[in-house]
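Asks: Got a predicted structure plus its sequence, pasted below:
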Amino acid sequence: MFFKQHRFSNLIIPISYLLDLLIINVLAYLLPIQFQTPLLFHTYISIGWIVISLKNEFYKVYRYTKVAYILMLLFTQFIFFFLILYAFIGFFKQPIISRLAMGQYFVFVFIAVFTLKFLNYTFFMKYRERIKGNIRNVVVIGKNKKTDQLISVFQERSEFGYNFVCQFSPKLLDFDIENCFEFLLNNNVDEIYCSVSELKNEELTQIINFADNNLKTLKFIPDNKNIFSKKLKFEYYDYIPVLSLRDIPLHNPINAFLKRSFDVVFSLIIIFGLLSWLIPLLAIIIILESKGPVFFRQSRNGIDNREFYCYKFRSMAPNKDADNYSATKNDMRVTKVGRFIRRTSIDELPQFYNVLFGTMSVVGPRPHMVKHTNEYSASVDKYMVRHFVKPGITGLAQVRGYRGEIETEADIQNRTKFDIFYIENWSLFLDFKIMVQTIMNAFKGEAKAY
């Protein structure tokens, strides 16, 4: 039941990497190749495989990918793997290595990886077809030859894992885009497919805004070549061309795996290296100044708008307005020790437990109180795009001066713009840059750190 209700696709690629690297290294260990420096070969071949895979996009196999494309990936991957394999002999001067043994090793690796890749591909196809797991609910807006072909793909190719829910035709006199939006919200629709040729520019804008504000994946069925641009992602479902509006880097399983790995390692370092002794010390100081718990727990909105409990060191005297009103300048609820830990951002450190548990990331859009999310989602355009990724302890908007209290409408609009920029342009380098800036700001002090 868990796997039917949750998306676990992000785990497939990292696991595939690990299994292939295991095959490559175990076979090198078992076969009598006579390495002078086995550790050097294992390191070399592992790094080489990863670099080739990234360049070749070897693990980018989607639910609608054709078998011919997978064969092409395998062919390309092993052409380069063959070259780096035999280059090892010349680069590192290994005269005692048998060329024949290397050839046997190459063949065994090819057979093992080939078999594993097709077993993996077949397993997930059968899983979606027979068990109906990892399904996406889809709606098509438009009524023409291309939309009918796409619907046929959804219905006939059950192994793709798409559940066609409904079709709306803008050509009909009773077509109402607001009724369409209401249907999408009431029927748990995941993806929307629009025929560009049947929609007016105003309707397209409305649909784009609706999808952004309600966390729906939006894709276009093109009518001509004028729709193409570098920002759009071009894909084929069987033989039907489909365009994705937004390509989010963290929806790439490798990027998600790298970010999650960093989050786990970094949070463990902070928890054991800093919080292990800081929590008892601050607990004594907080309790001595005011009665109440050491930690403050508040419900906030995270990825896919799911609510979670965000943890902080308690910086205010216990009060009934904590979940309704953020701290303001000279707020009487803030304690003396609270002013210090808020000014230095020490109060945020317990959120590394949130990071470890997977509800937050070290860097990402800051999570807001549920009340504020409901307010801003109704008044700020594209506000809900922030929830396509996990919220962070710090973020791009925070280091650019938009942290703390929202005083004007421009504050939340600019915060949203920076958050969307981060989501669409994520990189590990950007994360490191934001973290360094956050530490510098904590030492310098910030105007809204109250």
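Replies: Sure, I can see it. From a predicted model like this one, the values you see are computed outputs, not experimental measurements.

Asks: Please count neighbours and contacts with C-alpha atoms only from this point.
Replies: Fine.

Asks: what residue is smack in the middle of the chain?
Replies: L250 (3.4 Å; Cα atoms, centre = their mean).

Asks: Make sure I have this right: that residue is in a strand.
Replies: No. Per DSSP: H, G, I helix; E, B strand; the rest coil, L250 lies outside any strand segment and is helix.

Asks: Tally up the residues packed near the closest residue to it other than its chain neighbours, please.
Replies: Distance criterion Cα to Cα, 6 or more residues apart in numbering; nearest residue to L250, sequence neighbours excluded, is A256 at 5.1 Å. A count of neighbours around A256, defined by other Cα atoms under 10 Å, yields 17.

Asks: if I look at A256, how far off is D263?
Replies: 10 Å (Cα to Cα, to the nearest Å).

Asks: how many neighbours does A410 have?
Replies: Counted with other Cα under 10 Å, A410 comes out at 12.

Asks: any idea how far it is from T115?
Replies: 56 Å.

Asks: mind listing the strands for the stretch 201-350 of the chain?
Replies: For the stretch 201-350 of the chain, the strands defined by DSSP state E, counting those that start in this stretch occupy 217-221, 233-237, 240-244, 295-301, 307-313.

Asks: Could I get these in a markdown table, plus columns for mean neighbour count?
Replies: Output for the strands of the stretch 201-350 of the chain, formatted as a markdown table (neighbours: other Cα atoms under 10 Å):
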| stretch | mean neighbour count |
| --- | --- |
| strand 217-221 | 21 |
| strand 233-237 | 15 |
| strand 240-244 | 17 |
| strand 295-301 | 18 |
| strand 307-313 | 20 |
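
Asks: Alongside the first one, take a look at this:
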Amino acid sequence: MQASTNGKTFHLYLSYDDEARPYTTKRVLRSLKKRGFDLLIASIVVASILIWLIPILALLIKLTSPGPAIFVQSRTGRNGRVFPCLKFRTMTYDRNAEFHQATQHDMRVTRIGKFLRKTNLDEMPQFLNVLAGHMSIVGPRPHPIPLDAQHWHTLPGYKERYTVRPGITGLAQARGARGETAELYKMKVRVRYDHLYIRRQSTRLDAKICWWTVQAAIKGNKNAW
């Protein structure tokens, strides 16, 4: 698959294709359990929370900043497939703006946006991505296409993050490895966490990561700008 950023085209491909590996009984059962976990949690959240949260937050966003309430951004999914990732908009709206990671004290972040980012509420629409099969509840975070372009062919192990469905939250984020990645070592830390998760993924670990994420959201994520 090809993707374009700043007028340049780069190829999204994996050094090994997860779908090409043998489908052992253990692997199939693990995949079914994970998808079942995703569908159960996402269905509960959409039916009991998003049904009223989206209208309320959408109204607050629209009242405090012109532009759409839901921000749709192309991101890389499993095996390099690009999908439309949904988020509550947290920045001032500019249809033609180029991608720049949010930084501390970023003037583009709105007042309501600061709250949404600190509490992870900006990610809530991604439960709809889970129901659509684009994402999992837990997995390596999907990055914007321009950020992938920086690391896809140069950072060892980077593209292998996409051998599984990306997640709303992940081991890296639950352990504080989030925020901007201007320094390469920050991205390397995320990649190490993502590889650790891929090797050890289980329903029990997913449940732990969800709990850690909730705890971090309640306390307020210090790296969420």
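Replies: Nice, thanks for sending it over. In this text, all values refer to a predicted model and were calculated from it rather than measured experimentally.

Asks: what residues are up against the residue nearest to the centre of structure 1?
Replies: 256, 389, 423, 426 (Cα atoms under 8 Å, 6 or more residues apart in numbering).

Asks: can we see that at 10 Å?
Replies: Contact analysis of L250 of structure 1 by Cα atoms under 10 Å, 6 or more residues apart in numbering lists 10, 256-259, 388-390, 423-427.

Asks: Distance to L19 of structure 1 for the residues you listed - can I get that in CSV?
Replies: Converted to CSV, the contacts of L250 of structure 1 look like this (distance: Cα to Cα, whole Å):
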residue, distance to L19 of structure 1
N10, 15
A256, 18
F257, 15
L258, 17
K259, 20
F388, 29
V389, 27
K390, 27
I423, 30
E424, 30
N425, 30
W426, 27
S427, 25
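
Asks: are any of those buried, and which?
Replies: 10, 256-257, 259, 388-390, 423, 426 (16 or more other Cα atoms under 10 Å).

Asks: quick one: which of those sit in helices?
Replies: 256-257, 259, 423 (DSSP state H).

Asks: So which of those residues is the closest to G48 of structure 1?
Replies: F257 (19.1 Å; Cα to Cα).

Asks: Show me what the closest one aligns to in structure 2.
Replies: By TM-score structural alignment, F257 of structure 1 lines up with L32 in structure 2.

Asks: And V363 of structure 1, by the same measure?
Replies: Match for V363 of structure 1 (TM-score structural alignment): V138.

Asks: ok, now which ones touch its match?
Replies: 34, 37-38, 130, 165-171, 197, 201, 203, 205-207, 209-210.

Asks: Then G273 of structure 1?
Replies: S267.

Asks: what's the distance between whatever residue of structure 2 lines up with it and G167 of structure 2?
Replies: Alignment note: G273 of structure 1 maps to S48 in structure 2; criterion TM-score structural alignment. Distance of S48 of structure 2 to G167 of structure 2, computed by Cα to Cα: 20 Å.

Asks: Next: R161 of structure 2.
Replies: Taking Cα to Cα, one finds R161 of structure 2 at 11 Å from G167 of structure 2.

Asks: what's the overlap in contacts for the two?
Replies: 77, 139-142.

Asks: quick one, helices of the stretch 51-200 of structure 1?
Replies: In the stretch 51-200 of structure 1, the helices defined using DSSP state H, counting those that start in this stretch lie at 67-91, 99-126, 145-156, 177-186.

Asks: These: which one's closest to F220 of structure 1?
Replies: Per Cα to Cα, nearest to F220 of structure 1 of the helices of the stretch 51-200 of structure 1: helix 145-156, 10.3 Å.

Asks: So which elements touch the closest one?
Replies: Applying 3 or more Cα pairs under 10 Å, 6 or more residues apart in numbering; DSSP states H and E, one finds that helix 145-156 of structure 1 contacts strand 136-141, strand 162-168, strand 191-195, strand 217-221, strand 233-237, strand 240-244.

Asks: for those strands, which one sits closest to K55 of structure 1?
Replies: Closest among these, once you apply Cα to Cα, is strand 233-237, at 18.0 Å.

Asks: equivalent range in structure 2 for the closest one?
Replies: Going by TM-score structural alignment, strand 233-237 of structure 1 sits over no part of structure 2.
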